[in-house]
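Enquirer: here is my input, please return the structure:
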Amino acid sequence: MTNTETARPAWQRWIVRHLFLYLALLAAAVVAVSVIFVREDLSAAFAALPVWLAPAVIALSSLNYAIRFLKWDRLLQDSDIHIDRASSAKIYFACLSMVVTPARMGELYKLVFLRRLHGIGPARSVPPLVLERATDGLALLALCAAHSVWGLPRVVGVLVAAAALIWMGALLAAPRTRGPLLGLLTRVAFLRRRRERIEELVEAHAVLLRPRSLAINLALSLLAWWAECLGLWLICRGLGAELSIGDATWIYAASTLLGNLTFLPGGLGGTELALKTLLERVHVSGMIALPATLLVRAATLWYAVFLGLVVTLFARRSLRWSEVREEAASKS
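Expert: This next block holds a predicted model:
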């Protein structure tokens, strides 16, 4: 065992080395809590759902992950990282199994996969990884603009928010405007103390912040996440709730962002609480909001874990899983 590994918390090393067992225990705990506390609500919800609904929602979630993979692959290409699409897909989808692990282990595994399988070091692989997460977050922020509080037509609100984010990225990508804009941003005390680090990050990611690249990748993120927003809308409608597509859009986007801010694995707990609370605020009854929340999380978060496990099990050898796991354990 390396000195680096022994310096890491034992629980992190255990999760990396026993990932499948960790996922099984976590899933069992979630199922047990659901059965114990909301068994009757879930039974009534399942009885009320039309037979076509589950395949439709799973198809929308699959569309989300397919589009986000295309974005990941584009980011690699834009960063001058050229690997075959089959290998890129294996890496991306295998890491979905880690969306419920703490400390962003999925991101760590992507870096290790790229280094082990393709000899690509962190200096080149970190920028597309950061922009992948950033464009997801920016897309969710833009989708929050579908809230009627802004006084704009919902689609217009989302497009205006997206255009503003692309404009900001263009200013950061251009050397002439980067300095003045960073100077303005770092007037905030929290950012001022980190100006040097922020400048380094922006410099490293400048090529991915160019308007064309950022616009395409942000558009892909918007489409991907909106597919899951539609999944929430379908579930609520299937359960008998009068929820508009616009409300489903901002509620799902805001709940996902709030869940991520808890820094819990997969936003567990935070996302569910936000979803249920926001659904009730738009007059979806609690008897529908709770099962709708659990069903949409099963069709998104836990479906992603399932996809990741399937890919990992079938591609263990080509992914050099044992080697990657050992290296990830030493860095976790």
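Enquirer: when you work out contacts or count neighbours from here on, use the C-alpha atoms and nothing else.
Expert: Fine.
Enquirer: how about stretch 112-119: buried residues?
Expert: 112-116 (16 or more other C-alpha atoms under 10 Å).
Enquirer: what's the closest of those to Ala59?
Expert: Phe113 (27.8 Å; C-alpha to C-alpha).
Enquirer: specify the local secondary structure of Gly240.
Expert: At Gly240 the chain is in coil, as set by DSSP: H, G, I helix; E, B strand; the rest coil.
Enquirer: okay, now it: neighbour count?
Expert: 15 (other C-alpha atoms under 10 Å).
Enquirer: can you pull the contacts of it?
Expert: Residues near Gly240 by C-alpha atoms under 8 Å, 6 or more residues apart in numbering: Ile288.
Enquirer: also the one 3 residues further on?
Expert: Applying C-alpha under 8 Å, 6+ apart, we find Leu243 in contact with 233, 236-237, 282, 284.
Enquirer: compare with the first, here's sequence two:
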Amino acid sequence: MRISGLSKRKLSSIVLFFVLALAGCLIFAQWSNREKYISAIQSIGPTWLCLLLMLSLLNYVLRIIRWQNYLRFLGANLPATLSALIYVAGFALTMTPGKAGELYRGVFLKTYGVTYSDSIAVFVSERISDLSAILLLIILGIFRQLHWFMIISLIIVAVIISRVLLPHTQFLLKFLGNLSRHIYCPSKVKRRWLTLLKEARRCHSPRILLSATFLSLLAWSSEAFAFYLLLYKLGFSAGLLFALYVYALATLAGAISFLPGGLGGTEAVMTGLLLINGMPATQAIAATVIIRLTTLWFAVFLGVIALVLGKRALVTGTEQPGN
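Expert: Just a heads-up that it's a prediction; the model follows:
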């Protein structure tokens, strides 16, 4: 089965565009600071660099499991390898405002019979789950001086509130319905948004919500822990909770900036927080550069590889030999 209007030639053009865009971003953003990048990587060595990349991979694996759970919950039973291929391919489109380019996974899912409303619902649910995990990590950092019992209590309360409120979108639907009477909106667009909200509501049952929140917290904690190890390697021992807080807050700042991949916003907040807390400028810049290379740019690199190597399976609905 083939997607209407999507051919191998068109997908090749998409892949080429994002490869060139990625190369352009790297050259433009990093050429003037190439010496800082090179010296930053050299300062930690290949062993620690591999460790950071492995923790990023753990993040991706946990998010793939979450993605697969969402799809199965909506009735889409894709093979694990194919589901992982589609998910990783979406990373090639991360360099878009709000990561909206990752919605293109829905085009690949359509090849295997997954409706666009389902794929968009999963995308929205993922973003909500990511936001919940990031906010929990920020809470950990803010209250890092408090007793562990209070921290755990706050997390439990936050999870309970999420479980109680998110499944009940009827109020939101009613509110949007009333709002649409006062704001012009084509009926077709209105119906699609209502369908999306209802589909997303299906992803927020207590069981799937609890599982997704847990996986999201583990996933983002793995990258935040990598940031902690990086700070330790660079000689700045500010504590694990501090690293979780800085990484989570910088990630949130990049997300709400709606800049492609959070470029600029994430780096500015991360470096600024490190400087405010007494880390030397050279080390702060090195830490920011390395963690972004081993998270954001590593994900984009894997996404481009998945698009190139998995082109046949993504376009034609045929799995690669051996899958």
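Enquirer: hmm, back to that, now the contacts of Leu243 of structure 1 as TSV including neighbour count?
Expert: What follows is the contacts of Leu243 of structure 1, written out as TSV (neighbours: other C-alpha atoms under 10 Å):
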residue	neighbour count
Trp233	26
Cys236	25
Arg237	18
Val282	14
Val284	20
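Enquirer: in TSV, list those along with distance to Trp225 of structure 1.
Expert: Output for the contacts of Leu243 of structure 1, formatted as TSV (distance: C-alpha to C-alpha, whole Å):
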residue	distance to Trp225 of structure 1
Trp233	13
Cys236	17
Arg237	19
Val282	21
Val284	22
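Enquirer: show me those residues that map onto helices.
Expert: Residues of the contacts of Leu243 of structure 1 located in helices (DSSP state H): 233, 236-237.
Enquirer: mind listing what the equivalent of Leu232 of structure 1 over in structure 2 touches?
Expert: By TM-score structural alignment, Leu232 of structure 1 lines up with Phe227 in structure 2. For Phe227 of structure 2, the contact set (C-alpha under 8 Å, 6+ apart) comprises 243-244, 247, 287, 291.
Enquirer: and those, which two are furthest apart?
Expert: Spatial extent of the contacts of Phe227 of structure 2 (C-alpha to C-alpha) is set by the pair Leu244 and Ala287 at 13.8 Å.
Enquirer: could I get the full set of helices for the stretch 151-300 of structure 1?
Expert: Here the stretch 151-300 of structure 1 has its helices, by DSSP state H, counting those that start in this stretch, at 154-173, 175-185, 189-192, 195-205, 211-238, 245-261, 270-281, 286-297.
Enquirer: so what secondary structure elements neighbour the longest helix anywhere in structure 1?
Expert: Longest helix in structure 1, counting residues (DSSP H): helix 19-48. On a contact count with 3 or more C-alpha pairs under 8 Å, 6 or more residues apart in numbering; DSSP states H and E, helix 19-48 of structure 1 meets helix 286-297.
Enquirer: what's the mean distance for the helix it packs on versus structure 2?
Expert: Mean deviation of helix 286-297 of structure 1 relative to structure 2 after superposition (mean C-alpha distance after the TM-score superposition for structure 1): 0.6 Å.
Enquirer: relative to structure 2, which residues correspond to that helix?
Expert: Under TM-score structural alignment, the match for helix 286-297 of structure 1 is residues 281-292.
Enquirer: buried residues, the matching stretch. List them.
Expert: Here stretch 281-292 of structure 2 shows 283-292 as buried, counting by 16+ other C-alpha under 10 Å.
Enquirer: tabulate the buried residues of stretch 112-119 of structure 1 in CSV, adding columns for secondary structure and distance to Ala134 of structure 1.
Expert: Shown next, in CSV, are these (DSSP: H, G, I helix; E, B strand; the rest coil; distance: C-alpha to C-alpha, whole Å):
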residue, secondary structure, distance to Ala134 of structure 1
Val112, helix, 20
Phe113, helix, 21
Leu114, helix, 20
Arg115, helix, 22
Arg116, helix, 25
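Enquirer: a markdown table for these, including distance to Leu171 of structure 1?
Expert: Below are the buried residues of stretch 112-119 of structure 1 laid out as a markdown table (distance: C-alpha to C-alpha, whole Å):
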| residue | distance to Leu171 of structure 1 |
| --- | --- |
| Val112 | 32 |
| Phe113 | 33 |
| Leu114 | 30 |
| Arg115 | 32 |
| Arg116 | 35 |
